[in-house]
Structure formats: C-alpha cells, structure tokens
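**Q** heads up, no residue letters with this:
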C-alpha cells in the first residue's frame, strides 16, 4: 500500500475543518496511520518547502504556515497519492472542482486549507521530515477485505 503525507494548514485548523477532512479520507476507505497536531518549527518548514525557499513568495508562505497549528497526517491505501490529489483539488480553489476539498472549503490560493504530497517520492520525503518511522502505526482495518480486490 502507498502512503501519503497530508497536512491541514492553519486556516483549515482555525476554521474547524480537521474532522471533516479526516472523515473524507476515511470514508473513501483510506487508513490513517499517523497524525500529530503542532505548530511547525522553522527548521522543518525550511526542509519541507526547500524548493521554494529562494522564491519571492516564500516569506509569506512561511509566515502563513507558522501562523498557527497544523494537523499532520499519514494515510495509506492503494493509489492514495493520485486519489488524494484528486480529492484535494486544484491548488487555486477558484479552479478546484465542486466536491473536492478545496472546491468546497477554500477561496484563496494563499489559504487553501490542505497540503498533499504530489508523488510517491515526495510523500516518502515529506513523511520522513515530519514523522519518525516508529510513529507510523501498522494495522489492518476491519473493512479492508471489502475495499480491495
């Protein structure tokens, strides 16, 4: 099973959307294997967004992502990286389809509620930044036999 990293950003936390977002992934059949609630330290923000550090928008991004607590998660499931990206919707909520998290819950590109890994490789990197291996739970959901062929 693939794993992906998801993060409810400070605007999603402040708006009380954590439960709804978790629920969408669980109802879809994905398994929550790790979670934590915290304000991200600068060092991890720099590592997580390393490809953006030199870009002109980074100071604003850093100020926003450290402005309050985030809810960090690892979910597991078949094809979860692609499916979760589809569930999240376009980065700019103005172009996100209705029914997606951003299409239903966000209005601005700068405050778009959630981050999700964009590839299996990125997911592994981001999970490694935010979680120790021993923080990931291994278990079988009772309904897995009804989810996968």
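**A** Sure thing, it's come through. These figures come from a predicted structure and were not determined experimentally.

**Q** going by C-alpha atoms from here, please, whenever you check contacts or count neighbours.
**A** Fine.

**Q** leaving out sequence neighbours, find the closest residue to residue 95.
**A** Using C-alpha to C-alpha, 6 or more residues apart in numbering and skipping residues adjacent in sequence, the residue nearest residue 95 is residue 103, 7.5 Å away.

**Q** next one for the comparison:
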C-alpha cells in the first residue's frame, strides 16, 4: 500500500476546549505523520469556499458561522492509507454514534460540534490541502 496524504481540521469547538494537543497525540499514536500544520481563524470567504459543496444544503449557513467563530488547526497528515485511517480515528459524524476511543467520541459534543474534519477521498484531499496550503505537493 502506498503512502498517501489527507487533510484534517481540529475545529473551533475542540480548540476552545483546549483539545489540540490531545488530538495531535492521538494522530501520532495511530501512525499518522503531521506534515504541515497551522492555526488560523477562517474568514467567511475561506469557509464558504471550502464548504462550497454544501452551499445548497440547509445547514450551510450554520456550518460557516461555526467554522468562523474562532481559531481552528488545519493540517496535512501522511501515512499508509491515511485517508481511511484518519476517518476511522475521527469516528462517526455524530459523537453519540462514534466508537469508543475515537476523536469525536472523546471530544465531540454533537453532530454540529464534532471536533474534527477529514477528507473523504483522494480528490477531496487534494482540493482541501490546496485550499489551505497552496503549492503543497499532494
């Protein structure tokens, strides 16, 4: 299996609750390498562009408000089967349905405030990494 890269976000809710270090430790403990990382406060245009695929959905406005309310941590992760590995480590979107020991079970509050984001496939990872790390070699 080839090494691949994926994109991840520690969302504002987890940053507000000081869970950055614990989430980064879980990432490393589970064999993923952090290749790029920065803390930022998303502007409305950045959040709207990043989540453009959800623009027609009823939760779009609420999602943009949430993602712009405070700082988040954006990063590139790398490892064997990194996309699937990170998605498994994140857990189900709804923390109440997430497996024990996953990031969302440990640090998420609900479907809207679920601590993390991760790319769902190679094309999405390439777009998302490029959105926040222009010129980064995916």
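**A** Yep, that arrived. Being a predicted model, the structure only gives us computed values, none of them experimental.

**Q** give the contact list for the residue nearest to residue 95 of the first structure.
**A** 89, 90, 93, 94, 95, 96, 97 (C-alpha atoms under 8 Å, 6 or more residues apart in numbering).

**Q** list buried residues within the residues you listed.
**A** Buried members of the contacts of residue 103 of the first structure, counted by 16 or more other C-alpha atoms under 10 Å: 89, 90, 93, 96, 97.

**Q** what's the counterpart of residue 109 of the second structure in the first structure?
**A** Using TM-score structural alignment, the equivalent of residue 109 of the second structure in the first structure is residue 107.

**Q** just the helices in the first structure please.
**A** Taking DSSP state H as the test, the helices found in the first structure are 10-14, 18-28, 42-48, 58-65, 80-88, 101-105, 120-130.

**Q** ok, which of the ones you listed comes nearest residue 111 of the first structure?
**A** helix 10-14 (6.2 Å; C-alpha to C-alpha).

**Q** now for that closest one, which elements pack on it?
**A** If contacts are counted by 3 or more C-alpha pairs under 8 Å, 6 or more residues apart in numbering; DSSP states H and E, helix 10-14 of the first structure sits against strand 70-77.

**Q** residues near the match of residue 109 of the second structure, how many?
**A** As a burial measure, residue 107 of the first structure scores 16 neighbours (other C-alpha atoms under 10 Å).

**Q** excluding its backbone neighbours, what's nearest it?
**A** residue 93 (5.4 Å).

**Q** what does residue 3 of the second structure give?
**A** residue 80 (4.4 Å).

**Q** quick one on the thing from earlier: tell me the counterpart of the residue nearest to residue 107 of the first structure in the second structure.
**A** So residue 93 of the first structure corresponds to residue 95, using TM-score structural alignment.

**Q** residue 31 of the second structure pairs with which position in the first structure?
**A** So residue 31 of the second structure corresponds to residue 29, using TM-score structural alignment.

**Q** repeat that for residue 10 of the second structure.
**A** Structural alignment places residue 10 of the second structure opposite residue 8 in the first structure (criterion: TM-score structural alignment).

**Q** right, and its match touches residue 113 too?
**A** Yes - counting by C-alpha atoms under 8 Å, residue 8 of the first structure touches residue 113, with 5.9 Å between them.

**Q** quick one, which of the two is more surrounded?
**A** Using other C-alpha under 10 Å as the criterion, residue 8 of the first structure and residue 113 rank with residue 113 on top: 28 against 23.

**Q** got the contact list for that one?
**A** 8, 9, 10, 11, 12, 102, 105, 106.

**Q** mapped onto the second structure, which of those residues hold?
**A** Compared against the second structure with both residues aligned by TM-score structural alignment, their matches' C-alpha atoms under 8 Å, these retain 8, 9, 10, 11, 12, 102, 105, 106.
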